[in-house]
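Peer 1: here's my sequence, what's the structure:
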Amino acid sequence: MNSSTTLWEYRLQSEDAGQKYLSILKHKFHFSLKVLQHLKEGERVWVDGHFTYLTARGKEGEVLSLQLFAEEETTIEGEDLPLNILYEDDYLLAVNKPVGQVVHPNHRYPCQTLGNAVVGYWQGRGEHRLYRPIHRIDRNTSGVVIIAKNQFSHQQLAWQLERGHIHKRYVGFVQGLLRENSGTIASPIGFAANSFIKRQIRDNGEPARTNYRVLHRYAGVSFLEFTLETGRTHQIRVHCESLGHPLLGDDLYGGDTTLIGRQALHSSVYAFLHPATGLPLVIRAPFPADLKDLLKALKP
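Peer 2: The predicted structure follows:
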């Protein structure tokens, strides 16, 4: 088994007896039909070390083993770039994305992206994988980004994300002093008029909910924690502007750039269930240097 292959194993319990392996994987572990089809076509399913069919029925105590994926070629060019790894195992990679770096290559940013860095890191270890980020954060937002290392992990984490089982926490500095210590902003978001970049509150926009809590109040600045119930583009930035308290440094949404030249927003915590073990996993990203400098500059 090569370095780009992961073996997933499960010992059948009493409630699994008589069930088809296909049914166990689909209903108990939420395997997608696409992943199951790939397993079937690749003959990558074994029971107690012997090849089996997904339609066969299981017995209590059997060990079901799956070779989750083989090598996969990517069209992203690998580059030797710095990569701040927070966590890594056979199923996922968590990194602390720096300010100014785009998550995925595009026509405006074809290189020097997080995708180029991750692919280059894998290639340096002799691994060939597709780049599968679970979510994206803005170029000038720092913090946690999770990358699935195989199709199974991507499908499992996407399933959690769609159902609100992944908890994302951000911290940011906004202009002014909020009266309330906590609250929820539930305003729909859509494109601003005549713009393909800027968003705004719109009655016909997509539903969006942001919860916030004041962590500290400085002179004219509030330090907030945000938890998201939805994941719209620029959600925190737009919702903060709608409160009349834009993020410091966020010139697109009216933020003052005197103390910092980018939106003072950081993806600090990403909590979810591990795609293979089902156990809780919490990824935390420390502050980057510019936010540490901002803290020093703020007056009590």
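Peer 1: contacts, neighbours, all on C-alpha from now
Peer 2: Noted.
Peer 1: roughly how far is the strand or helix carrying residue 292 from the heart of the chain?
Peer 2: Per DSSP states H and E: residue 292 is located in helix 289-297. Offset of helix 289-297 from its chain centre (C-alpha atoms, centre = their mean, to the nearest Å): 25 Å.
Peer 1: got the buried residues for it?
Peer 2: residue 291 (16 or more other C-alpha atoms under 10 Å).
Peer 1: so what's the residue count around residue 264?
Peer 2: 26 (other C-alpha atoms under 10 Å).
Peer 1: do a quick rundown of the helices in the protein.
Peer 2: In the chain, the helices defined using DSSP state H lie at 21-23, 33-41, 114-124, 151-162, 235-243, 289-297.
Peer 1: so which bits of stretch 65-73 are buried?
Peer 2: Buried residues in stretch 65-73, counted by 16+ other C-alpha under 10 Å: 65, 66, 67, 68, 69, 70.
Peer 1: just to revisit the earlier point, adding distance to residue 168, write the helices of the chain out as a markdown table.
Peer 2: What follows is these, written out as a markdown table (distance: least, C-alpha to C-alpha, whole Å):
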| stretch | distance to residue 168 |
| --- | --- |
| helix 21-23 | 31 |
| helix 33-41 | 26 |
| helix 114-124 | 19 |
| helix 151-162 | 10 |
| helix 235-243 | 12 |
| helix 289-297 | 19 |
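Peer 1: compare these and give me the one nearest residue 226.
Peer 2: helix 235-243 (7.8 Å; C-alpha to C-alpha).
Peer 1: helices and strands around that closest one, which ones?
Peer 2: strand 199-201, strand 210-218 (3 or more C-alpha pairs under 8 Å, 6 or more residues apart in numbering; DSSP states H and E).
Peer 1: next, the structure of the following sequence, for comparison with the previous one:
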Amino acid sequence: MLKDDLWEYTLQIQDQGKKYQDILARKFHFSRNLLQKLKQGERAWVNEEFTYLSTRGKAGDILALQLQMDEPPNIPGEHLPLDILFEDDFLLIANKPPGQVVHPTPRYPTGTLGNAVVGYWNLKGTPHPFRPVHRIDRNTSGIVVIAKNRFAHQQLAYQLEHKLIHKYYIGMVHGHVQEKRGVIDLPIGLVPGSFIQHNISPDGLPALTRYQVLARYPQATLIKFSLETGRTHQIRVHCQALGHPLIGDDLYGGERLLMHRQALHSFLYAFNHPATGEWVIFRAPWPQDLIDLVAKLKGQ
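Peer 2: From the prediction side, this is the model:
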């Protein structure tokens, strides 16, 4: 559907007589806000002629949209190290190191992944706002998916909301998890009086984590986690509830003798590319501290 920087769609028989905006909304899940942006300026063509999205189409029409919009950055850019796993006109997939915050906050106003990404784009002369599709904790490493325009962000947000994005983490927990695989389905809420810590709470939001044991060591278990929901600290809280907290996660019952952060890494994301619809898979290599942890555990 991509051609010369334009997104294209050839109307089918079932599209006959329907407004272009209705086709985009119903078939491709374009949000109302995005459609409104596309109506501002000449951004839509049919058979290479400008059209209004309120026009009714016919089968065989080739609808083309200019989805790239000039937008200034929304946070300051900084020249920082940046590990890019993939980039095209719609996406940037970054491998975030442990210890780095995804987006600036009052506590961490600079040095974030967002500052690094915006600084990289500024250096290339292609500025964009920083639009992460999801976030991971400061001391969790691995994949962060970043949308480069409104369309990509809206499309991926739709997939995320409808559980169409597959997210996998690896983590090292204390002790031996006996079951080879399992499901943790426990609601999570904020601990009363805390701005950070979460716990299992009957009044919390639904949270479901699937897990599979990958390897066992004398004092630990390596686990692959699959998230059905995306609650704050979900894997960390669920591991504590399982009785096997993540190594290094002292906020949720883990010890920091072997690792000075939670042993958790976002290693695989899979979804439909927002522009082409192609199924894409991105993997992040293990960070060195997790590799070192495995070596320590094997030597025990």
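Peer 1: follow-up on the earlier one: closest one to residue 59 of structure 1 among the helices of structure 1?
Peer 2: Residue 59 of structure 1 lies closest to helix 21-23 among these, at 9.8 Å (C-alpha to C-alpha).
Peer 1: who does the closest one touch, helix- and strand-wise?
Peer 2: Looks like helix 21-23 of structure 1 contacts no helix or strand (3+ C-alpha pairs under 8 Å, 6+ apart).
Peer 1: what's it in contact with?
Peer 2: The contact list for helix 21-23 of structure 1 (C-alpha atoms under 8 Å, 6 or more residues apart in numbering) reads 36, 53, 54, 55, 56, 57, 58.
Peer 1: again, 10 Å this time
Peer 2: 12, 16, 28-31, 33, 36, 40, 45, 47, 52-59, 64 (C-alpha atoms under 10 Å, 6 or more residues apart in numbering).
Peer 1: re earlier: just the helices and strands packed on helix 235-243 of structure 1: most buried one?
Peer 2: strand 199-201 (a mean of 21; mean count of other C-alpha atoms under 10 Å).
Peer 1: quick one: buried residues of stretch 87-103 of structure 2?
Peer 2: 90-98, 100-103.
Peer 1: farthest pair in those residues?
Peer 2: 90 and 98, at 25.4 Å, using C-alpha to C-alpha across the buried residues of stretch 87-103 of structure 2.
Peer 1: closest to residue 196 of structure 2 among the buried residues of stretch 87-103 of structure 2?
Peer 2: residue 101 (14.3 Å).
Peer 1: what lines up with that closest one in structure 1?
Peer 2: Aligned counterpart of residue 101 of structure 2 in structure 1: residue 102 (TM-score structural alignment).
Peer 1: do you know how far its match is from residue 83 of structure 1?
Peer 2: Residue 102 of structure 1 is 13 Å from residue 83 of structure 1, where distance means C-alpha to C-alpha, to the nearest Å.
Peer 1: what residues do these two have in common as contacts?
Peer 2: Listed as contacting both residue 102 of structure 1 and residue 83 by C-alpha under 10 Å, 6+ apart are residue 114.
Peer 1: the residue nearest to residue 251 of structure 2 when sequence neighbours are not counted: neighbour count?
Peer 2: Once flanking residues are discounted, residue 251 of structure 2 sits nearest to residue 197: 7.4 Å by C-alpha to C-alpha, 6 or more residues apart in numbering. Residue 197 of structure 2: 15 surrounding residues under other C-alpha under 10 Å.
Peer 1: thought residue 197 of structure 2 was touching residue 249?
Peer 2: No: with contact defined as C-alpha atoms under 10 Å, residue 197 of structure 2 does not count as touching residue 249 (11.8 Å).
Peer 1: report the set of residues contacting both of these two.
Peer 2: With C-alpha under 10 Å, 6+ apart, residue 197 of structure 2 and residue 249 have no common neighbours.
Peer 1: can you pull the contacts of residue 186 of structure 1?
Peer 2: 201, 207, 208, 209, 210, 211, 229, 230, 239.
Peer 1: any idea which of the helices of structure 1 gets closest to residue 264 of structure 1?
Peer 2: helix 289-297 (7.0 Å).
Peer 1: counterpart of that closest one in structure 2, which residues?
Peer 2: Under TM-score structural alignment, the match for helix 289-297 of structure 1 is residues 288-296.
Peer 1: which residues touch the matching stretch?
Peer 2: So stretch 288-296 of structure 2 is contacted by 97-98, 141, 170-172, 217, 220, 222, 247, 258-265, 298-299 (C-alpha under 10 Å, 6+ apart).
Peer 1: wait, doesn't residue 60 of structure 1 sit right on residue 18?
Peer 2: Yes: assessed by C-alpha under 10 Å, residue 60 of structure 1 is found in contact with residue 18 at 8.6 Å.
Peer 1: so how far does stretch 79-97 of structure 2 reach from one end to the other?
Peer 2: With C-alpha to C-alpha, one end of stretch 79-97 of structure 2 sits 16 Å from the other.
Peer 1: again with stretch 28-41 of structure 2
Peer 2: End-to-end for stretch 28-41 of structure 2, by C-alpha to C-alpha: 21 Å.
Peer 1: next one: it to chain centre, how far?
Peer 2: Its chain's C-alpha centre and that of stretch 28-41 of structure 2 lie 22 Å apart, by C-alpha atoms, centre = their mean.
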